[in-house]
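**Q** What follows is a predicted structure for the sequence shown.
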Amino acid sequence: MSGSTLGKLFCVTNFGESHGPAIGCVVDGCPPGMGLSAEDIQHDLDRRKPGTSRHVTQRRESDTVEILSGVFDGKTTGAPIALLIRNEDQRSKDYGNIANTFRPGHADYTYWQKYGIRDWRGGGRSSARLTAPTVAAGAIARKWLREQYGVVIRGHLAQMGEKEIPFVSWDEVEQNPFFAPNNAMVPELAAYLDAIRKEKDSVGAKVRVVAHNVPPGWGEPLYDRLDADIAHAMMGLNAVKGVEIGAGFKSVTQRGSLHGDELTPEGFLSNHAGGILGGISSGQDIEVAIAIKPTSSIAIARRSVDLSGAPVQVATTGRHDPCVGIRATPVAEALLAIVLMDHALRHRAQNADVVTPTPRIPGDVS
């Protein structure tokens, strides 16, 4: 199965299945000499793991990471870093009723058509369980970016279903189980999701991710544009159906006189471009938003077919998130970190000796 590797110089190859013995990844291209321990990675995994509140799947996984290679005496060696996360709470019997049918909205049908075989236990390779290794790899990239360039990557839930969440403070994001930047809305969000669960249904979400202190100059023209690679990575996240950079689809209704971010000696006056111009970082914050579809695994019976093509009714039982967007925030942060580190290394390899006479313009001052 191809398509499991992200990046060119900083490469992350993901492996495993939802109900197999373990999942993990191999991270190749991390420069030597960076201090790295399991604790550096575990914090981000703990933010993503299931069972952290009643609003997410109650599958109980510690998501304890093991570093198998690439680190010696507490520092990266430059060799591939193998990360392993053992599965501990598989309940494959929950999926026995869909072994011979296709769940609407899932990859069951397309995997069957492509490979002629599929692991129906929890979705196998198509499960969101496989986002855990991505978060582990992203933790390495975040640490390197922070130490080398002062880059800080943060994300939050911006909308759940029809409930838009006004931004109040980054400090509030880690104070509630929704990654919401607005603690005052948490009771409303909780009641809303409780009602959705009682209806045996699900809702989608919008997640916003921002990278601060990104230097100008990262990215390549045309096909390897920084924004193109970010969109490519984000679309690799389960359930993502749309990606916006900066103003995104709002650009359709904006006039050019508004959308083009004016420059002054003091800095840019706005950031409709989302920190990327011509596929290259401008030095402003990188602004990304992703649209996540409603969870496909719901207990409402829906029409489908079985392996013989006969009509059936399918209702998915087991432990599932009524809104997969809640736990998507740490994953989106990790994906942005992986792409930025890859482009940082590529820029350093080709353009490390470039000196421009024009002084660097500060970021958004609006």
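**A** Arrived safely.
**Q** going forward, measure contacts between C-alpha atoms and count neighbours the same way
**A** Noted.
**Q** For the lengthiest helix in the chain, give me every contacting residue.
**A** Taking DSSP state H as the criterion, the chain has its longest helix at helix 328-351. Applying CA atoms under 8 Å, 6 or more residues apart in numbering, the external contacts of helix 328-351 come out as 7-11, 44, 47-48, 131-132, 134-139, 141-142, 144-145, 153-157, 179, 207-209, 211, 217-219, 226, 229-230, 233-234, 237.
**Q** Counting neighbours, which of those end up buried?
**A** Among these, the ones that count as buried by 16 or more other CA atoms under 10 Å are 7, 9-11, 44, 47-48, 131-132, 134-139, 141-142, 144-145, 153-157, 179, 207-209, 211, 217-219, 226, 229-230, 233-234, 237.
**Q** Give me the subset of those residues lying in helices.
**A** Using DSSP H, 44, 47-48, 131-132, 134-139, 141-142, 144-145, 226, 229-230, 233-234 are the members of the buried ones among the contacts of helix 328-351 that sit in helices.
**Q** Now residue 79. Nearest residue, chain neighbours left out?
**A** Computed as CA to CA, 6 or more residues apart in numbering, the closest residue to residue 79 that is not its neighbour in sequence is residue 70, at 4.7 Å.
**Q** got a list of what that neighbour touches?
**A** For residue 70, the contact set (CA under 8 Å, 6+ apart) comprises 76, 77, 78, 79, 80, 81, 82.
**Q** which one among the residues you listed gets closest to residue 99?
**A** Comparing these against residue 99 with CA to CA places residue 82 closest, at 31.9 Å.
**Q** That closest one reaches residue 27, doesn't it?
**A** Yes. At 6.3 Å, residue 82 counts as touching residue 27 under the criterion of CA atoms under 8 Å.
**Q** who's more crowded, those two?
**A** residue 27 (28 against 19; other CA atoms under 10 Å).
**Q** Confirm that the more buried one sits in a strand.
**A** Yes. Counting by DSSP: H, G, I helix; E, B strand; the rest coil, residue 27 is located in a strand.
**Q** dropping in the other structure now:
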Amino acid sequence: MSTYGTLFRVTTYGESHCASVGAIIDGCPPGLELRDTDIQTQLSRRRPGQSNLTTPRNEKDLVHIQSGVEHGVTLGTPIGLLVKNEDHRPHDYSETDFYPRPSHADYTYLQKYGIKASSGGGRSSARETIGRVAAGAIAERYLKQAFGIEIVAFVSSVGKIQIPQTTTADDDSDDAPDPVSPEFLKLISTVTREDVDKHTTRCPHLETAERMVQRIIRAKDAQDSIGGTVTCVIRNVPGGLGEPTFDKFEAKLGHAMLSIPATKAFEIGSGFRGTEVPGSKHNDPFVVREDGTLGTKTNWSGGVQGGITNSEDIYFRIAFKSPATISQPQSTAQYDGEPGTLAARGRHDPCVVPRAVPIVEAMAAIVVMDQLLIQNARKTAASLLPPITTLPPTMVLPPATQ
């Protein structure tokens, strides 16, 4: 379906070469100050044509609020957002009448619906993510004002070039290095969007960023493409978000991230590296913070334990495959089974990760927003009951910490 969320519900619409794309947001709290410009900042970070590292498609991606807001304040009713497609060229895709493009969704959409969009990727195009980014900007604005929550994503790798994250062990000893280096954890805790946007790659590690540029240009010059990863951190998230079983916080987060076009993998906290160190080293001992609350010493868990947030920074990484649209001739088969050669036209990104950064931030904001509304509904319902006096104190949080 095209809707995500339980209490904060986001429905996106539109194909890559139709008249417009956008979103309907249901469940946004009333009383939030909101104008077009509050949404436009993130859309402009996502838009094509930003540099020679992205597609040359020239879209302004200007957002228009259609409903749910009066005099710059949300009403609590559904918010309609519209962005016009202006620089669309459906004639660039005439070859898709005969060929299912390699690693695209042309063939699978045809199998599912018995019909497909005649140009571009239709709903599987990254153009669909405009609605997500617009909705995420609204969620993020509420989260920042109500809870002080910060969300920052950045490019952590392009091809085999990556920000140093850990020291690789040469053997299989139990004295293995930490799954995440102190330097990378410091970056996670301090990086800002200003740091990220200083470089066209959106990599805040400048030495690595320059190497990424050369790798992307090499792919572009070869009429090829290259993939990469985006790392994201969410700060100041309250503890208690997420459900114990099927709707664990990281499960909802993974669901949202893997719904983004071109994603192929998701990991949270120490991720796959956490499998390489013994439990005695990977466990998160509890410590007392300066404010007297409990925290964890290492945060290898990435801010989530038992599927529920623990008030530490939440950090995770998403893998984006190399873009499927390339200008090289490719040997493949037509819909009727006849072999042939496809030479794709159109405009495409040689690497999607620089433009994926605001998309990841948007989906993170939507997940946190939805989970906060769910948890606050539970807490409000519980607060109407008389105080619990029949259980041992160790089983119930003091009212001040609930």
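**A** Noted; the coordinates are in hand. All values derive from a computational prediction rather than experimental measurement.
**Q** returning to that earlier point: could I get the contacts of residue 70 of the first structure as TSV with distance to residue 308 of the first structure and secondary structure?
**A** Output for those, formatted as TSV (distance: CA to CA, whole Å; DSSP: H, G, I helix; E, B strand; the rest coil):
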residue	distance to residue 308 of the first structure	secondary structure
76	52	strand
77	52	coil
78	51	coil
79	48	coil
80	44	coil
81	44	strand
82	41	strand
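**Q** Can I have the buried ones of these as a ChimeraX selection?
**A** Only the buried members of the contacts of residue 70 of the first structure enter the following ChimeraX selection, criterion being 16+ other CA under 10 Å:
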select :76,77,80,81,82
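**Q** can you put the contacts of residue 70 of the first structure in a markdown table and add distance to residue 298 of the first structure?
**A** Formatted as a markdown table, the contacts of residue 70 of the first structure follow (distance: CA to CA, whole Å):
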| residue | distance to residue 298 of the first structure |
| --- | --- |
| 76 | 43 |
| 77 | 45 |
| 78 | 44 |
| 79 | 43 |
| 80 | 39 |
| 81 | 37 |
| 82 | 35 |
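**Q** Relative to residue 64 of the first structure, which of the contacts of residue 70 of the first structure is nearest.
**A** Using CA to CA, residue 82 comes nearest to residue 64 of the first structure of these, at 13.7 Å.
**Q** got a list of what the closest one touches?
**A** Neighbour list for residue 82 of the first structure: 24, 25, 26, 27, 67, 68, 69, 70 [criterion: CA under 8 Å, 6+ apart].
**Q** try 6 Å
**A** Neighbouring residues of residue 82 of the first structure by CA atoms under 6 Å, 6 or more residues apart in numbering: 25, 26, 67, 68, 69.
**Q** Now it. Nearest residue, chain neighbours left out?
**A** Per CA to CA, 6+ apart, closest to residue 82 of the first structure is residue 26, 4.4 Å.
**Q** The one you found: how many residues sit nearby?
**A** By other CA under 10 Å, the residues close to residue 26 of the first structure number 22.
**Q** Matching it against the second structure, which residue comes up?
**A** Mapped onto the second structure by TM-score structural alignment, residue 26 of the first structure lines up with residue 24.
**Q** Let me see the ranges of the strands in the stretch 101-250 of the second structure.
**A** For the stretch 101-250 of the second structure, the strands defined by DSSP state E, counting those that start in this stretch occupy 150-158, 161-162, 228-235.
**Q** can you redo the ones you listed as TSV with distance to residue 212 of the second structure?
**A** Output for these, formatted as TSV (distance: least, CA to CA, whole Å):
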stretch	distance to residue 212 of the second structure
strand 150-158	6
strand 161-162	6
strand 228-235	10
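**Q** if we can go back for a sec, quick check: angle from the longest helix of the first structure to strand 205-212?
**A** On the basis of axes from the mean of the first three to the mean of the last three CA atoms, to 10 degrees, helix 328-351 of the first structure is oriented at 40 degrees to strand 205-212.
**Q** got the angle between helix 328-351 of the first structure and strand 152-160?
**A** With the same axes, to 10 degrees applied, the angle from helix 328-351 of the first structure to strand 152-160 works out at 140 degrees.
**Q** Residue range in the second structure corresponding to helix 328-351 of the first structure, please.
**A** Mapping helix 328-351 of the first structure onto the second structure (TM-score structural alignment) gives residues 356-379.
**Q** Next, the buried residues of that stretch.
**A** 356-375.
**Q** ok, which stretches of the stretch 251-366 of the first structure are strands?
**A** Shown for the stretch 251-366 of the first structure, the strands assigned by DSSP E, counting those that start in this stretch span residues 263-264, 267-268, 276-277, 280-281, 286-292, 302-305, 311-314.
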